[in-house]
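# My questions are about this predicted structure, shown below with the sequence.
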Amino acid sequence: MAEVKIAAEVRTEFGKGAARRVRRANQVPAVIYGHGADPKHVTVPGHELLLALRTPNVLISLEIGGTSELVIPKAVQRDPLKGFLEHVDLLSVKRGEKVTVEVPVVSEGELAPGGNLLEHVLAALPVEVEATHIPEGFTVSVEGLEAGASILAKDVELPKGATLAVDEDAVVIQVVAAQVEAAAEGEGEEAAEGESAEAAEAPAEA
């Protein structure tokens, strides 16, 4: 995967007031962890970071005071209403070392006729992979699958050097019979109608 270069600055002020000032300057407070070193507090340009984070597990080369440090996003905090970045935890990585990350899983193809439903049990697959070769996503085919069929973790094709960080028999995607869903909805409606009837027949309190 390609590296994204972003210039960062060492952060020396802390607390809510300092964080608000950083955000008003269109910067994002961030902390770099990893390799047993003390956490590094930095600020990162908000727009550039937002664009980089559009790629899952993006590899970022942070330029800090004339030095470069490779990092990947570990935790991202956003404003619940406006969606802007509030804080980011970054994991320091080195070329050649392996990291455990969750890689998004997407499906392609059409299910067998019958109106069955596709359920993504694992939206992302945990894998151990070389830090500079993290895949952006895994694509699996569901073409022609019928109700009861499932795709397990071991069925997902991994890139060379990557290994599963989850049980190989873990269900990633499964096909659920449409009639099962319909029956469950019908039972819910019948229960609601029964409750309404009982309420109508109940005598009014004096």
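Received it, and whenever you're ready, just let me know what you need.

# hey, let's count contacts and neighbours off CA atoms from now on
Noted.

# Tell me where this protein has strands.
3-10, 27-33, 40-45, 59-64, 67-78, 85-92, 98-108, 117-120, 124-130, 138-141, 150-152, 163-164, 171-176 (DSSP state E).

# Need the winner for burial among the ones you listed.
strand 27-33 (a mean of 22; mean count of other C-alpha atoms under 10 Å).

# End to end on stretch 37-56, go ahead and measure it.
Start-to-end span of stretch 37-56 (C-alpha to C-alpha, to the nearest Å) is 25 Å.

# Need the residues that contact that stretch.
With C-alpha atoms under 8 Å, 6 or more residues apart in numbering as the test, stretch 37-56 has contacts from 4, 6-12, 22-23, 26-33, 58, 60, 73, 85, 103-104, 136-137.

# Contacts only, for the residue nearest to T43 when sequence neighbours are not counted.
Spatially, and ignoring its direct neighbours in sequence, T43 is nearest to P29 (4.7 Å; C-alpha to C-alpha, 6 or more residues apart in numbering). P29 sits next to 11, 19, 22-23, 41-44, 86-88 when contact means C-alpha under 8 Å, 6+ apart.

# take a look at this one as well, against the first:
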Amino acid sequence: MADAEKIAAEARTEFGKGAARRIRRDNKIPAVIYGHGNEPVHVILPGHQTMMALKHGGANALLALDVDGSEQLALTKDVQIDPIRRVIEHLDFVAVRRGEKVTVDVPVHVTGDAAPDTLVVTENAVVSVEAEATHIPEFFEVSVEGAAIGTQILAKDLDLPSGTTLLADEELLIVNVTEQISAEALEAELEEAEAEAGIEHDVSDEEIADAQEEAKAEDAAQESDSE
């Protein structure tokens, strides 16, 4: 992980939805820093710089926040994003210190092309590890280049950098390379599963009656339009 990006944070003194909206209108982000037994610290961060820092830092971005002239290392824990505008609405951080060990979930990136007629399934997209706060891996890369059917990559197979300890079960399945299933075989499996579950496709009398009523309504509407 690259050095923590330094960002000047303003102390937040106004709260409530109205104040939060005003902060966002100024292209800034409300945030809270938790941790180390201290009271939560409410701050305001510059929108664009913070967004780029999070983008470059990945899921566990570490920022060096200048709060009232004092630097605080802050590990990103929760990012709230507006579902429509796709902008950051709020951030939660955990205060950390240099050299401190933290527990994080690191994403898995699968690269390469497996052998023909195979299906590569990512069974677990993140892996729990312990690492120094200033040396958190951005991601773990798993190559499936040329992997044959039956290939399985477990947590213990991951290449962990020095200072990083695996916390997940060593036998945790990360990537599974299976035989690619045809559309016909998939349909047959679905039908078999539905049969075992007792799911029937017969149309009920109620569904027939509903369809007849809808047809009558459509016919009446067409007659009305033609008059």
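All right, it came through fine. Nothing here was measured: the structure is a model prediction, and the numbers come from that model.

# Trace the residue nearest to T43 of the first structure over to the second structure, please.
The equivalent of P29 of the first structure in the second structure is P30 (alignment by TM-score structural alignment).

# May I ask you to name the longest helix in the second structure?
Longest helix of the second structure, by residue count under DSSP state H: helix 205-226.

# List the buried residues of that one.
Within helix 205-226 of the second structure, no residue qualifies as buried by neighbour count (16 or more other C-alpha atoms under 10 Å).

# could the strands of the first structure be laid out in a markdown table, adding distance to A52 of the first structure?
Converted to a markdown table, these look like this (distance: least, C-alpha to C-alpha, whole Å):
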| stretch | distance to A52 of the first structure |
| --- | --- |
| strand 3-10 | 7 |
| strand 27-33 | 13 |
| strand 40-45 | 11 |
| strand 59-64 | 8 |
| strand 67-78 | 10 |
| strand 85-92 | 12 |
| strand 98-108 | 16 |
| strand 117-120 | 26 |
| strand 124-130 | 19 |
| strand 138-141 | 19 |
| strand 150-152 | 30 |
| strand 163-164 | 25 |
| strand 171-176 | 27 |
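
# right, and A148 of the second structure touches D117 too?
No. Counting by C-alpha atoms under 8 Å, A148 of the second structure stays clear of D117, with 9.2 Å between them.

# When the two are compared, which one has more neighbours?
More crowded of A148 of the second structure and D117, by other C-alpha atoms under 10 Å: A148, with 18 against 12.

# Look up how far P161 of the second structure lies from the more buried one.
Separation of A148 of the second structure from P161 of the second structure (C-alpha to C-alpha): 27 Å.

# any idea what D169 of the first structure aligns with in the second structure?
With TM-score structural alignment as the criterion, D169 of the first structure matches E171.

# So that match is in contact with L154, correct?
Yes. Taking C-alpha under 8 Å as the definition, E171 of the second structure is a contact partner of L154 at 5.6 Å.

# Now check the second structure for the residue matching G109 of the first structure.
By TM-score structural alignment, G109 of the first structure lines up with G112 in the second structure.

# Would you enumerate the residues in contact with that match?
Contacts of G112 of the second structure (C-alpha under 8 Å, 6+ apart): 143-146.

# go again using 10 Å as the cut-off
Residues near G112 of the second structure by C-alpha atoms under 10 Å, 6 or more residues apart in numbering: 142-147.

# How about E10 of the second structure: what's its closest non-neighbour residue?
Distance criterion C-alpha to C-alpha, 6+ apart; nearest residue to E10 of the second structure, sequence neighbours excluded, is I44 at 4.9 Å.

# counterpart of stretch 87-101 of the second structure in the first structure, which residues?
Stretch 87-101 of the second structure lines up with residues 84-98 of the first structure when matched by TM-score structural alignment.

# I'd like to know which elements the helix or strand harbouring A195 of the second structure is packed against.
A195 of the second structure belongs to helix 183-196 when assigned by DSSP states H and E. Packing partners of helix 183-196 of the second structure (3 or more C-alpha pairs under 10 Å, 6 or more residues apart in numbering; DSSP states H and E): none among the helices and strands.

# List the residues that contact the alignment partner in the first structure of D68 of the second structure.
Counting by TM-score structural alignment, D68 of the second structure lines up with G65 in the first structure. By C-alpha under 10 Å, 6+ apart, the contact set of G65 of the first structure is 7-10.

# Just flag the most distant two among the residues you listed.
By the measure C-alpha to C-alpha, A7 and V10 form the most distant pair in the contacts of G65 of the first structure, at 10.4 Å.

# Now do the shared contacts for the two.
With contacts defined as C-alpha under 10 Å, 6+ apart, the residues shared by A7 of the first structure and V10 are 43-44, 64-65.
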